[in-house]
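> here is my input; please provide its structure:
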Amino acid sequence: MVSRGQATAAGAEQRLNELGIALPPPPTPFGNYVEGVRIGKLLYLSGMLPVIDRKPQVVGRLGVELTVDEGRRAAEIATLSALSAIKAELGSLDKVAAIAKLGVYIATSGDFRDHPAVADGASDLLADVFGPELLSGRIVLGVASLPLGLPVETELLAEVAD
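Predicted coordinates for the structure are as follows:
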């Protein structure tokens, strides 16, 4: 178990620029909910999909229509949307003190077994942007289907710096 102490994500915005990553526009809900809710120092994000401007970027299930690499890319796109939602809510990614938890839901065939490799698309991006010291715990689940026929949905819980 890792104790975060006073670790901060100062420099996350700079790392985005250094990595040449441009965030997509903040996502908008596909139903009756909000993309994020801040309660005290915690920012809870709704599930994020590999969608940009309400257009699916990758469709299908892992182990059927999609490869592990395509699933990793879908997880990365969904996580970019999460970063965009965080920035819209907080004004800057530098206000994130920690990523407390990452959930990755993967639409798969029943015999697919490479869930961790797909989820690493999200984890690797978060480590690149916030630094490995803010890498979170995570849960990875295979599911029968996800909204809009998409292969991946990510969910984040972030701690907001004072």
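> CA only for contacts and neighbour counts going forward, please
Will do.
> now do the strands in the protein.
For the chain, applying DSSP state E gives strands covering 36-39, 42-45, 51-52, 55-56, 96-107, 137-143, 152-160.
> residue 91 and residue 158, how far apart?
14 Å (CA to CA, to the nearest Å).
> same question, residue 43
5 Å.
> can you list the strands of the chain in CSV and add mean neighbour count and distance to residue 87?
Shown next, in CSV, are those (neighbours: other CA atoms under 10 Å; distance: least, CA to CA, whole Å):
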stretch, mean neighbour count, distance to residue 87
strand 36-39, 14, 11
strand 42-45, 20, 11
strand 51-52, 20, 16
strand 55-56, 12, 20
strand 96-107, 23, 9
strand 137-143, 15, 21
strand 152-160, 24, 11
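> now the second one, please; I'll put the structures next to each other:
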Amino acid sequence: MIEKKLQELGYDLPTAPQPLANYVTVNRTGNLLFTSGQGCFRNGKPVYQGKLGQDISVEQGYDAARITAINLLSVVKAELGDLSKIKKVVKLLGFVSSTSDFYDHPQVINGASDFLVEVLGEKGKHARSAIGTNVLPMNLPVEIEMVIEIEE
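Now for the predicted structure:
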């Protein structure tokens, strides 16, 4: 049902990204999945690079967060095989690479939050933190982690 909703909305889940270092992309304990941070990659390349408040607009940052959420779902699908096993998104932790005078981190991470609610409905509503940082790997503007509760 979730994958059908993705198709109806015009989203295609990419192949799950592979780890860039010595870690796993998702770790399962009990009925919780913890994802590693993901970025705004498409076909293995960053869609956006740079800092919010300098190189990237809030609208581009929002899109970067949406692309990142799509990648997060692809990691979850690779782990579960079926997105219908998602009971609820528990929490997002969003990092935004930004200048010291940029204050719109929540508006940027809304790209991921809005996408998850659009696709998952009530299951997509979550607790969240949006944090500014001075740099992210590969000069990405956004990195997001997600915690999901799954059906056993």
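> follow-up on the earlier one: in TSV, list the strands of structure 1 along with distance to residue 83 of structure 1.
What follows is those, written out as TSV (distance: least, CA to CA, whole Å):
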stretch	distance to residue 83 of structure 1
strand 36-39	11
strand 42-45	10
strand 51-52	13
strand 55-56	17
strand 96-107	10
strand 137-143	17
strand 152-160	9
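> residue 23 of structure 1 corresponds to which position in structure 2?
Residue pairing (TM-score structural alignment): residue 23 of structure 1 is matched to residue 13 of structure 2.
> so what's the residue lying closest to its match once chain neighbours are set aside up against?
Nearest non-adjacent residue to residue 13 of structure 2, counting by CA to CA, 6 or more residues apart in numbering: residue 74, 5.6 Å away. Applying CA atoms under 8 Å, 6 or more residues apart in numbering, we find residue 74 of structure 2 in contact with 13-17.
> structure 1: which residue goes with residue 74 of structure 2?
Using TM-score structural alignment to pair residues, one finds that residue 74 of structure 2 aligns to residue 84 in structure 1.
> separation between that match and residue 111 of structure 1?
For residue 84 of structure 1 relative to residue 111 of structure 1 (CA to CA), the value is 33 Å.
> rewinding a little: tell me which of the strands of structure 1 lies nearest to residue 18 of structure 1.
Closest of these to residue 18 of structure 1 is strand 96-107, at 18.2 Å (criterion: CA to CA).
> who touches the closest one?
By CA under 8 Å, 6+ apart, strand 96-107 of structure 1 touches 4, 6-9, 60-62, 75, 115, 119, 122-123, 134-146, 150-161.
> identify the residue spatially nearest to residue 34 of structure 1, adjacent ones excluded.
Residue 34 of structure 1 sits nearest to residue 46 (CA to CA, 6+ apart), 7.2 Å away.
> residue in structure 2 matching that neighbour?
Aligned partner of residue 46 of structure 1 by TM-score structural alignment: residue 36.
> ok, its match touching residue 143?
No - with contacts counted by CA atoms under 8 Å, residue 36 of structure 2 stays clear of residue 143, the gap being 9.4 Å.
> scan structure 2 for its longest helix.
Longest helix in structure 2, counting residues (DSSP state H): helix 58-80.
> residue 128 of structure 1 against residue 14, yeah?
No - look at residue 128 of structure 1 against residue 14 with CA under 8 Å: they stay out of range, at 11.2 Å.
> most centrally placed residue in structure 2?
Closest residue to the average C-alpha location of structure 2: residue 69 at 2.8 Å, with CA atoms, centre = their mean.
> I'd say that residue and residue 112 touch.
Yes - look at residue 69 of structure 2 against residue 112 with CA under 8 Å: they come within range, at 5.1 Å.
> right, I'll leave it there.
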